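J.: sequence first, then the predicted structure, then my questions.
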Amino acid sequence: MRVGRIGRGACGLVLAVTLAGLAASAEAQPVSADAQKAFEDANAHYYKGEYELAARTYAQILSDEKLEDPVLYNNLGDASFRAGAYGSAILYYRRGLQLEPDGPVAQSLQNNLEVARRVLQDRYRSGADKSQFIYAEPGGLLYQLTHLVSVTTLIVLFLSTWWLALGLAALRRWRPGLRGLGAAAIPVLVLAVLFGSVLGGRVYTDNTFRLGVVVEDRVTLREGPNVDAQGVDVPEGMEVRIVDGDAAWTKVELSNGRRGWVETSEVKQI
């Protein structure tokens, strides 16, 4: 895939020449001709300064094609940023980083994320303290260890070492002349168990510690799930832990431990 970076101010759009090339980075998911045209249209809207329309088009591609791709999330985040939807931009940059924690696209995502947070720091006069927008990594060390690489990488590592261990064990049993090689099955099996444990921990933390982002301005964290309940304002772009909720209200926890309710439309899960 040929990728070019086009700088527009602090953020940069990452353009794939074709959506098929983009999908190749997303485990070669097939895309339709309509999606290809929509992707090109979204890029054109972006260059014309039609950022809201570009963002809607990128989002429609994600929805219609069921794509999970860091490049597309970066483009969607950048278009949202330029449309003034800073909370949504942070949401999409974080989603992209979950898919690709390392690499050139991850660097672009991280840089753009920092820019969006700085804009909101200035808006809410938080000075150099951007920590109010970041939910301290839930689950502590377990969360950090299980999120060093993407889920796809963990699956590949686990399956590769598992089948390699089985193959080496078979050699040890059926090819006596290769017993020395077969002895390597034990350390490889240990690696497979390790990767499997990390993968299991990843699934557990992702299901237990759901993070979200406040995507609307002037959101109130209320003491109960109704508009008459008292509450405090929370800034757009703030990361929260999603505790519970339904179609109308979502219970969240702030990084300082305070809990309350916000309207479900005001917060989106990363």
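T.: It's in.
J.: use CA for all of it now, contacts and neighbours both
T.: OK.
J.: pretty sure Pro138 contacts Phe209?
T.: Yes. In this structure, Pro138 is within contact of Phe209 by Cα atoms under 8 Å, at 6.2 Å.
J.: now the residue nearest in space to the middle of the chain: which helix or strand?
T.: Centroid-nearest residue in the chain: Arg95, 1.9 Å away (criterion: Cα atoms, centre = their mean). Assigning secondary structure by DSSP states H and E places Arg95 in helix 86-99.
J.: identify the residues contacting that helix?
T.: Residues from elsewhere that reach helix 86-99 (Cα atoms under 8 Å, 6 or more residues apart in numbering): 68-71, 73-74, 76-81, 106, 109-110, 112-113, 116-117, 120, 150-151, 212-216, 236-238, 268-270.
J.: alongside the first one, take a look at this:
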Amino acid sequence: MRNIVYIIIVLFSTSFYAQNQSLFEQGNKLYNQGKYAEAIDKYKAILATKKHSEALYFNLANAHYKLNNIAPSIYYYEKALQLAPDDKDIKNNLAFAKNMTIDAIDTVPDAGFSKLVKNITNIMSFDNWAKVAVASVILFVLLFLVYYFTYSTFKKRLAFVTSNLFLFSAAISVIIAFHKYNVYKNDNEAIVFAQESTVKNEPNKRSDEVFRLHEGTKVKILDTISNWKKIKLADGKIGWIENEDIKEL
């Protein structure tokens, strides 16, 4: 009975994949024909099945960019970049899309120790930092065994020093991996989808306006109260925006 269920699941998954692959190819064909709206429908049909990839988001963003849909193009480029953070094509196209936005927001640069930590942390993803930690622990154990069983004084010293270096590397890598993961988990960002949105100093419509944002601008979400989101801009400005005006990444 289990074998029959397994076969059914495999066949269903294969059929599902084939259907999505067909939709993806149809979308690409429509895109190449200049039928961008129709291509978007095909790509979104794949997303409706809860399947996604950087290629799907990238093509979806490209189609929106061709139609001058500022917010959706930036949103899907950002989604693609989450899955492929080192992809140069995604970064370049995202830069072009951002040139269409109205809001000119200066980024507050990191300085001193904060900048150093950020630069080191961003060398790799938290998965890769975790892999470095595991590899370092394995090498530490192997070198410690060499130190324990060898009789040569020189080899003992070399194994002892090297093993401790790998132990230190493992500890640092674990710390960085956890820090990178926490930054990633707490880095809740969104894209403004409203053509123009009024940002308030409190989460209600009667409060004073602090500034305005336009479609395509990226914000960081700090808090949520009812149908309002507390946001922060790259230049440090903070305010409250209505949920319906933004789309979370």
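T.: Received the coordinates, thanks. Predicted model, so just to flag it, every value in this text is computed and none were measured.
J.: just give the TM-score of the two.
T.: Comparison of the two superposed chains (TM-score structural alignment, normalised by the length of the second structure) gives a TM-score of 0.73, and 226 aligned residues with a Cα RMSD of 3.2 Å.
J.: what is the next helix or strand along the chain from the helix holding Arg95 of the first structure packed up against?
T.: Scanning forward in sequence from helix 86-99 of the first structure by DSSP H and E, the next helix or strand is helix 104-123. Other helices and strands packing on helix 104-123 of the first structure, by 3 or more Cα pairs under 8 Å, 6 or more residues apart in numbering; DSSP states H and E, are strand 11-16, helix 70-82, helix 86-99.
J.: please tell me how far the counterpart of Thr150 of the second structure in the first structure sits from Asn207 of the first structure.
T.: Aligned counterpart of Thr150 of the second structure in the first structure: Pro176 (TM-score structural alignment). Using Cα to Cα, to the nearest Å, we find Pro176 of the first structure at a distance of 46 Å from Asn207 of the first structure.
J.: repeat for Glu40 of the first structure
T.: Distance of Glu40 of the first structure to Asn207 of the first structure, computed by Cα to Cα: 35 Å.
J.: so for these two, which sits in the more crowded spot?
T.: Higher neighbour count among Glu40 of the first structure and Asn207: Glu40, with 19 against 9, using other Cα atoms under 10 Å.
J.: aligned partner of that one in the second structure?
T.: Going residue by residue (TM-score structural alignment), Glu40 of the first structure aligns to Glu25.
J.: its match: what's it in contact with?
T.: Neighbour list for Glu25 of the second structure: empty [criterion: Cα under 8 Å, 6+ apart].
J.: also Leu120 of the first structure?
T.: Counted by Cα under 8 Å, 6+ apart, Leu120 of the first structure has contacts Tyr86, Glu236, Gly237.
J.: with Gly7 of the first structure instead?
T.: So Gly7 of the first structure contacts Leu13 (Cα under 8 Å, 6+ apart).
J.: that one - that's part of a strand, no?
T.: Yes. Assessed with DSSP: H, G, I helix; E, B strand; the rest coil, Gly7 of the first structure lies in a strand.
J.: and it, how far from Val105 of the first structure?
T.: For Gly7 of the first structure, the distance to Val105 of the first structure - Cα to Cα - is 14 Å.
J.: where exactly do the strands run in the second structure?
T.: Assignment of strands within the second structure using DSSP state E yields the ranges 189-192, 196-200, 209-214, 218-225, 228-232, 238-242, 246-248.
J.: what's the closest of those strands to Phe12 of the second structure?
T.: Ranking the strands of the second structure by proximity to Phe12 of the second structure (Cα to Cα) places strand 246-248 first, at 31.5 Å.
J.: what range in the first structure does that closest one sit on?
T.: The alignment of strand 246-248 of the second structure onto the first structure (TM-score structural alignment) spans residues 267-269.
J.: gap between the counterpart of the residue nearest to the centre of the first structure in the second structure and Ile231 of the second structure?
T.: Mapped onto the second structure by TM-score structural alignment, Arg95 of the first structure lines up with Lys79. Going from Lys79 of the second structure to Ile231 of the second structure by Cα to Cα gives 19 Å.
J.: now swap in Glu209 of the second structure and tell me
T.: Counting by Cα to Cα, the separation of Glu209 of the second structure from Ile231 of the second structure is 14 Å.
J.: go on, Leu145 of the second structure?
T.: Separation of Leu145 of the second structure from Ile231 of the second structure (Cα to Cα) stands at 53 Å.
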